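Undergrad: predicted model and sequence follow; I will ask about them next.
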Amino acid sequence: MRIDEYRKYDGLGLAELVANREVTPRDLLDCALGQVKSIDPRLNSVVRVMSKQADEQLTRPLQGPFAGVPFLIKDLSQDYAGLPTSSGSRSLTDLAMPEHSTVVQRWLDAGLVIFGKTNTPEFGAKGITEPAVHGATRNPWDRSRTPGGSSGGSAAAVASGIVPVAGANDGGGSIRIPAACCGLVGLKPGRGLVPSGPTFGEPMHGAAVQGVVSRSVRDTAAMLDVLAGGEASSGYLPARPDGTFLSRVDKDPKPLRIGMYAVTSVNPSPHPQAVAAMESAAKTLTDLGHTVELLDAPPYDDKSLNREFLLAWFTYLAWEMDEVKRRTGCGDDAFERDTRIMAALGRAASGIDYLDAVEGRHVHVRALATYFETYDLLLTPTLAELPPKIGAFDLAKPLQMASDLLLRSRTAGLLRHTGIVDQMIDDNISWIPYTQLANVTGRPALSLPVHWTPDGLPMGAHFTAPLGGEALLVQLAGQIERAAPWVDRYDTLD
């Protein structure tokens, strides 16, 4: 099979070729490995090639909706038994995992041939993918820019044609942000629909969920069918719609009422191309018979939500760093400076501060529930700025020196009194102020690649749905994809 033929198909399309005996799983795996060899040195999306494990899979019968399709998993919270899950950290590069994550096992049961792991920032703690241990991943559309994060490696691999769909996860936008940066479909399921076990229960109190990035809506829907549903160690059994998510893709939704906004307190002047992405989606929606209304302001306190989100994030990161030290015996020098700074800020918060942030989520849940009494969906840009340049968020030298001094003297909690906190908030949130809402409230959300800038950069439109709204998002995404298709748009990588 030629590479140009391989790239034309989404995951289900490749699986159909295998089922019809037009190609073999070996043919497809060879194409994927060939793409890694020829393309990935310029992108750095794949941090571990698993040829031995893939070869072993090919010795067994492959069954399921994606039988024979090459697949990459994210090197964070998607454990493959016998191999390390580095989480983008030097501290975990040698610690083999004892068992498959539930989602990894479900992908294997669906017939996917897992042949590698993709790059991620340390502990997935940033919206960019530039870990010290593996180096920066680059955006296939513009290699001077980030593919986003924390699923940036997976997004770059899909956008460059290494695979049609890849594993991802999302604790603050980490499926949707790289999907927008790389021109892909990125669906964050609602809280509890997809399990995170067996090792984890509900990471970040349920804010973090598992999923994929893909080129087509039908791959995203079929993957949700593969992943959705509780397990024995789940805290509860999630409700599922009648029928499959895939069956909804070809069914237009009823006319919807959708509110939209772009201006936030965190970023009162989003980039014109970010606004254009939202407006492009709005025009398509209007042409399809939906009603789209511009809101005066976000229907929730976005400034409060984002500060609470970061406080909880920093505190969780402090716990995660300590937990890794207990498991591995490593010291602080095994972690990146930014990770140690964020963890120090988390430790400086009291238990009451942390509970205020976590329990305060219900205020935003109620505000969003009130909004959905009037509207069916909420529309924003996915990004407030163009995908940043590689290295754009490196700390300035004076702040590096000050933070190093405070970290060495174990007085890093004083960092909250310096400009570093404001800089981190700006770096982490101002270019992506829209995605955290869905994580905090546990609602499903979706980024669609509806717009390209004059310079050829993709920009996404972002939809947030009510509780249980995954099926509606899939329906609407399918309708938009038919009206304004993007699957045949490829990056400009040679």
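TA: Happy to help now that I have it.
Undergrad: going forward, measure contacts between C-alpha atoms and count neighbours the same way
TA: Will do.
Undergrad: roughly how far apart are residue 135 and residue 89?
TA: Distance, residue 135 to residue 89, by Cα to Cα, to the nearest Å: 11 Å.
Undergrad: second one coming, line it up with the first:
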Amino acid sequence: MNIDDYTAHDATGLRELISAGHVTAAEVEQAARQALTEANNRVNGLASPPFSPALGHDPGGPLAGVPFLIKDIGPMAAGVPFFLGSRALGPGVPARGDTDLMRRFRAAGLVTLGLTTMPELGLCFTTEPVRFGPARNPWDLGRSAGGSSGGAAALVAAGAVPVAHASDGAGSIRVPAACCGLVGLKPSRGRVPYGPDLGEAGFGMVEPFVLTRTVRDTALMLDVVSGPATGDKYTAPPYPALPGPRRLRVAVTTEAWSGAPVDHEVAASAERTALLLQRQGHLVERASPAVDWDAVIQALVVTQIAFLGSVFRHSPLDPALLEGVSRSTLEAAGELGALDLMAALDAQNRVTRSVAAFFTDHDVLVTPTMARLPAPLGTIRYDEPGLELEPFVRSMFDHAPFTPPFNVTGQPAISLPLGRSVSGLPIGVQLVAGYGREDLLLTLASGLEQEAPWPRVS
């Protein structure tokens, strides 16, 4: 298999070739290693040299032989050193064992070839850690690949692998998907396991999954890894049985709940998507849930401070080597009180109740994924001495104000690369459904992909 044949196929296509005997898993891996080296030389998305050999996996799994990457924050794989994007962890901290999700990736037969970069501690919408340098957007190497799953997005978009692990605590799957022209689904809270070391991540506001180039790969991966693990705190409900295609109630808004300005090309892409859905027979209207933006900020910022403070309380981390926002965040954790955390959880509840009420009258909400085009590298500055997390987050969310509320509510949301700017950059459109309704998102996404297929990086 040559590199052009390899990069032309998604994960489903590669597995079909292997299953039919047209190519061996070893030949696919060889092509993937060449593609990974070439892509990484362009976009700088790897946090360490490729694994040699690949991590162990089940050769009989449903995705056996499909190349794969994991993010530098886990899923933890036994013996693999993780850095969390930080100089402060020195040579890295080897994982003591596999997490539940890593076991599922192995059981699926995915051939894990490496570790992808992320911003330090995963707290940024661009991936430019001091330790590894910037992950570059393959559509324009001078622009951000997004964050925090930026290394994964850059390498999938550049053709290194068809699918890579990612995680989303405020938009960290959907933002890189929008920046790099990929499909990025944030599942419902509890759909994908986070254990056993954690009962939840970020007080239930962080969800793990993957980035792909096609909707069918996203749907297949969800089938492969979803479902509760032993002792999980949350369990998303099974998808309801649908009687067949039906007319959905679709709302669309391009106005940011934060008041941030929205680029006209970005807004136009969301509007065009709504028109496509209307032509497909769905009932579309301009409407928006009531979102208390200050409550969203409070819920996300305070819980992240508390979560990171607890994770790093007994870690080998060197505080002197932390980047600016990380340092102030961990310092703030020492001053956080129980009442502060309870107030943040109350804010989460208020946002969740308000937004959930909107979805009793609407099936799907269409918004832009981001408010702006992918930013030039260096625009979002994380390593600023003394900069506290809340003002940093408020400024950063001006780039993508549409994604964070749905981490607070736990609803599924997907970014699709349905737009292109005049300059040729990808534009993401976000679809959001009620809790547990990934089925609606994937059904609509598949139809949109067929009617308005998106290009690949040339």
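TA: That came through, no problem. Keep in mind that this is a model prediction, so the values were computed, not measured.
Undergrad: which of residue 135 and residue 89 of the first structure has more neighbours?
TA: When neighbours are counted by other Cα atoms under 10 Å, residue 135 of the first structure and residue 89 differ, and residue 89 comes out ahead with 23 against 16.
Undergrad: which position in the second structure pairs with the more buried one?
TA: Correspondence of residue 89 of the first structure to the second structure, assessed by TM-score structural alignment: residue 86.
Undergrad: my read: its match touches residue 128, true?
TA: No. Between residue 86 of the second structure and residue 128 there is no contact under Cα atoms under 8 Å: 10.8 Å.
Undergrad: and for these two, which residues touch both?
TA: Common contacts of residue 86 of the second structure and residue 128, defined by Cα atoms under 8 Å, 6 or more residues apart in numbering, comprise residue 119.
Undergrad: list residues touching both of residue 135 and residue 89 of the first structure?
TA: By Cα under 8 Å, 6+ apart, no residue touches both residue 135 of the first structure and residue 89.
Undergrad: about what we covered before: OK, contacts around the match of residue 89 of the first structure?
TA: Counting by Cα under 8 Å, 6+ apart, residue 86 of the second structure has contacts 119-121, 129-131, 321-323.
Undergrad: assign a three-state SS to residue 367 of the second structure, would you?
TA: At residue 367 of the second structure, secondary structure determined by DSSP: H, G, I helix; E, B strand; the rest coil is strand.
Undergrad: for it, grab the count of nearby residues.
TA: Applying other Cα under 10 Å, I find that residue 367 of the second structure has 29 neighbouring residues.
Undergrad: what do we get in the first structure for it?
TA: Residue pairing (TM-score structural alignment): residue 367 of the second structure is matched to residue 380 of the first structure.
Undergrad: check contacts around its match.
TA: 260-262, 278, 434, 461-463.
Undergrad: again, only using 6 Å
TA: By Cα atoms under 6 Å, 6 or more residues apart in numbering, residue 380 of the first structure lies in contact with 260-262, 278, 462.
Undergrad: so for the helix ranked longest in the first structure, what gets flagged as buried?
TA: For the first structure, the longest helix by residue count, based on DSSP state H, is helix 302-328. With burial defined by 16 or more other Cα atoms under 10 Å, the residues of helix 302-328 of the first structure counted as buried are 302, 305-306, 308-318, 321-322, 325.
Undergrad: and whichever helix or strand comes after that helix against the second structure, how far off on average?
TA: Past helix 302-328 of the first structure, further along toward the C-terminus, the next helix or strand under DSSP states H and E is helix 337-348. Superposed on the second structure, helix 337-348 of the first structure shows a mean distance to its aligned partners of 2.7 Å (mean Cα distance after the TM-score superposition for the first structure).
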